[in-house]
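In: I would like to see how this sequence folds:
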Amino acid sequence: IIQSVINTFGASVIAGYSASVKLNNLVITSFTTLGNGISNYTAQNIGADKPLRICQGFRAGLKLVWMLCVPLMVLYFLVGRYLLYLFLDNPTGTAMQVGIQFLRILSPFYFVISAKLVSDDILRGAGLMKPFMIGTFTDLILRVVLAKVLSVPFGPLGIWCAWPIGWVISAAMSVYFYEKGPWKQAEAEEARIPARVAAQE
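Out: Next up, the predicted model:
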């Protein structure tokens, strides 16, 4: 659906978007691959009745994906132009500018979407499919609706902005669902143990 909106802006915009979205998808695929490991880790610890490890896995997962975010964001900002040449058959000025604009708008928000994906994969690994699906479909629906709405006053720029807006809102939901998980209660109980021991002494 978003592609149909982009198609109304001509061949150069289509070419720039097609090239830049491939670079973006490489990043998202990397996050998803790491997330699959976190999902398996969560399922194993749910089965072993070790919920505290899930909280540790969440923090470790965030560190891993954010370590990946920093160099990729810098790379796309500084040398995104040269990376786009890999995917542009006929790199016109307009297509190149569209691709650069897309990457520079989205790449700072890789921290946000990666946090969403880590949270989602923990929910999925724990079998909490309802909150997982809510977060996922919220992201997809928001991006489609916002792309259509924002493209009218802002053109292609409005379409690109639909991505980070959808990411921020859906990430907030996914992290909220993670924070409400049973593992957070176990973590809170663990944190209270030293205070109880001190009180008994």
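In: could you use CA atoms for every contact and neighbour count after this?
Out: Will do.
In: buried residues, the lengthiest helix in the chain. List them.
Out: The longest helix of the chain (DSSP state H) is helix 11-47. Buried residues in helix 11-47, counting neighbours by 16 or more other CA atoms under 10 Å, are found at 12-21, 23-24, 27, 31-32, 34-46.
In: and it, what does it pack against?
Out: Applying 3 or more CA pairs under 8 Å, 6 or more residues apart in numbering; DSSP states H and E, we find helix 11-47 packed against helix 2-7, helix 52-84, helix 93-106, helix 110-125.
In: tilt between the longest one and helix 93-106?
Out: With axes from the mean of the first three to the mean of the last three CA atoms, to 10 degrees defining the directions, helix 52-84 sits at 160 degrees from helix 93-106.
In: please generate a structure for the following sequence too, so the two can be compared:
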Amino acid sequence: MYYDLTKGPITKNLILFSLPMIAGDLLQQFYNIADTLIVSRFIGSHALAAVGSAYALMTFLTSIFIGLAMGVSSLLSIDLGKQEEERLKSTIVHSFFLIMSITIILTILVYLGINPILHFLQIPQSLLYGTQTYLLIIFSGMIAVALYNFITCILRAVGNSLTPLYFLGVSALINIILDLVFIIVFHMGIGGAALATVIAQYISAIGITLYFCKHCQAYMPRKRHCHYDSQILSEITKYSLFTCLQQSCMNFGILLIQRLVDSFGAITMAGFAAAVKIDTFAYLPVQDFGNAFSTFIAQNFGAHHKKRLRSGIKIATCVSALFSLILSLLVFIFAKPLMMLFVKAHEIQVISSGVRYLRIEGAFYVGIGCLFLLYGLYRSIDKPQMSLVLTIISLGLRVVLAYAFAPIWGEVGIWVSIPIGWFIADTFGYFYYLRHRATLLP
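Out: Prediction:
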């Protein structure tokens, strides 16, 4: 189903457009959830810690081309709002070659630099082999992740958020089945978990690409669109560069936090690895609502619907805040049972570490919910540099405070720093919008 977000009731359309995105990303998390559950249950907490460290690194690397795709999505939505379909098709061609070229270069670089990367992360010697094995296999799926996210961003930009859900559903199921087969039947260990994820990633990427080529002829580029246009490439760079930097800075900050967590040893690493999976799963709905909001803003910005833009910002903030509070309450109450899904009951210290994280950081999801809205807003009104500024404020403060508090309060100092960074960035983002609203939404 395709949604024209320049028309109709704002609240209803935003929610309906975001629901498939939420369901799709929840399914995508099954890639990581399946690895975490099966690895922790059938291999052990050391393997769980290794997967956790690898996950932080992989998230940072994939954020680069995901950020590029998100920037392209905003530009495509603006073209659609302006009804410039020929320009939209040329933008698709240019952005495809840009994103895939960067992904290939990045893949080569990480393979060449695997040992320095592991050294930087301060991986304990006991976890070094498992982490390296997992990463060497999981890196081979980067091209698939880039292709899937590129096609998904095109579909979402033109108002189709439902189709990616189907492909993720199939690939998530395949991931879980292959995890069980490779680890339990063939005893392939942590490498089997990585291989299952990579196979599932390629299935979803190839499937959604074939769908786009067959069923989206209205947006399919033709030969006449395959020529170099410096102006289009410049606009793609303008929108994508800051979004890419914003995503990369955000995940580099998380990587630095992971490095600090690793210094506390295997127990904290394992607790953090499981808790982050729960955490990511919990706030995915508000993250995807922010991405849906970004498409809404971009389409209406392109169509010059000033009044609708202002109303949408107010409505989206209220909806996101309410939903975030509900999520926080659920995570706070069920923190221990959720941790015990990933960690065996006798590993009390690991469970306690994860519960502390969830009850401190998870109580303030309203902060990250509003921050996702601000990212989407500024990315879609030709101010992507503001998203980068907000990320630097949020993550910069988080890293600085975590490294300052950790020697005093231990791991609790790391967890406390996270919501502080969110709320200070939110305050700055909304203050800037209110002060410059007349010029931001002309």
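In: quick check: TM-score for this pair?
Out: After superposition, the two chains reach a TM-score of 0.84 (TM-score structural alignment, normalised by the length of the first structure), with 187 aligned residues with a CA RMSD of 2.1 Å.
In: the longest helix of the first structure vs the second structure - mean distance after superposition?
Out: For helix 11-47 of the first structure, the mean deviation from the second structure after alignment is 1.3 Å (mean CA distance after the TM-score superposition for the first structure).
In: residues in the second structure aligned with that helix?
Out: Residues 266-302 of the second structure are where helix 11-47 of the first structure lands when matched by TM-score structural alignment.
In: now the matching stretch, how far from the chain's geometric center?
Out: 6 Å (CA atoms, centre = their mean, to the nearest Å).
In: now the closest residue to Ile176 of the second structure other than its chain neighbours, what's its secondary structure?
Out: Closest residue to Ile176 of the second structure apart from its sequence neighbours, by CA to CA, 6 or more residues apart in numbering: Ala34 at 5.7 Å. For Ala34 of the second structure, the assignment made with DSSP: H, G, I helix; E, B strand; the rest coil gives helix.
In: isn't Ala34 of the second structure right up against Asp179?
Out: Yes - with contacts defined as CA atoms under 8 Å, Ala34 of the second structure counts as touching Asp179 at a distance of 7.2 Å.
In: looking at these two, which one has more neighbours?
Out: Taking other CA atoms under 10 Å, Ala34 of the second structure and Asp179 do not tie; Asp179 has more neighbours (28 against 23).
In: how about whichever strand or helix holds that one: buried residues?
Out: For Asp179 of the second structure, the host element (DSSP states H and E) is helix 163-180. Judged by neighbour count using 16+ other CA under 10 Å, the buried positions of helix 163-180 of the second structure are 163-169, 171-176, 178-180.
In: so what's the residue nearest to Ile176 of the second structure up against?
Out: Asn175, Ile176, Asp179 (CA atoms under 8 Å, 6 or more residues apart in numbering).
In: and with 10 Å instead?
Out: Ala34 of the second structure sits next to 40, 172-173, 175-180, 193, 196-197, 342 when contact means CA atoms under 10 Å, 6 or more residues apart in numbering.
In: next: Val65 of the first structure.
Out: 27, 30-32, 34-35, 110-111, 113-115, 117-118.
In: ok, and the residues you listed in the second structure?
Out: Retained in the second structure by both residues aligned by TM-score structural alignment, their matches' CA atoms under 10 Å are the following of the contacts of Val65 of the first structure: Ser30, Phe31, Thr32, Leu34, Gly35, Tyr110, Phe111, Ile113, Ser114, Ala115, Leu117, Val118.
In: pretty sure the second one is touching Ser114, no?
Out: It refers to Phe31 of the first structure. Yes - Phe31 of the first structure is within contact range of Ser114, at 6.2 Å (criterion: CA atoms under 10 Å).
In: between these two, which contacts overlap?
Out: Gly61, Leu64, Val65, Trp66, Leu68, Cys69.
In: give me the most central residue, the first structure.
Out: Geometric centre of the first structure, nearest residue: Ile113, 1.7 Å, by CA atoms, centre = their mean.
In: show me the contacts for that residue.
Out: 28, 31, 65, 106-107, 119, 139, 163-164, 166-168, 170-172.
In: let's go with 8 Å and repeat that
Out: Per CA under 8 Å, 6+ apart, neighbours of Ile113 of the first structure: Trp167, Val168, Ala171.
In: in the second structure, what residue corresponds to it?
Out: Match for Ile113 of the first structure (TM-score structural alignment): Ile368.
In: and Gly99 of the first structure, by the same measure?
Out: In the second structure, Gly99 of the first structure lands on Gly354 (TM-score structural alignment).
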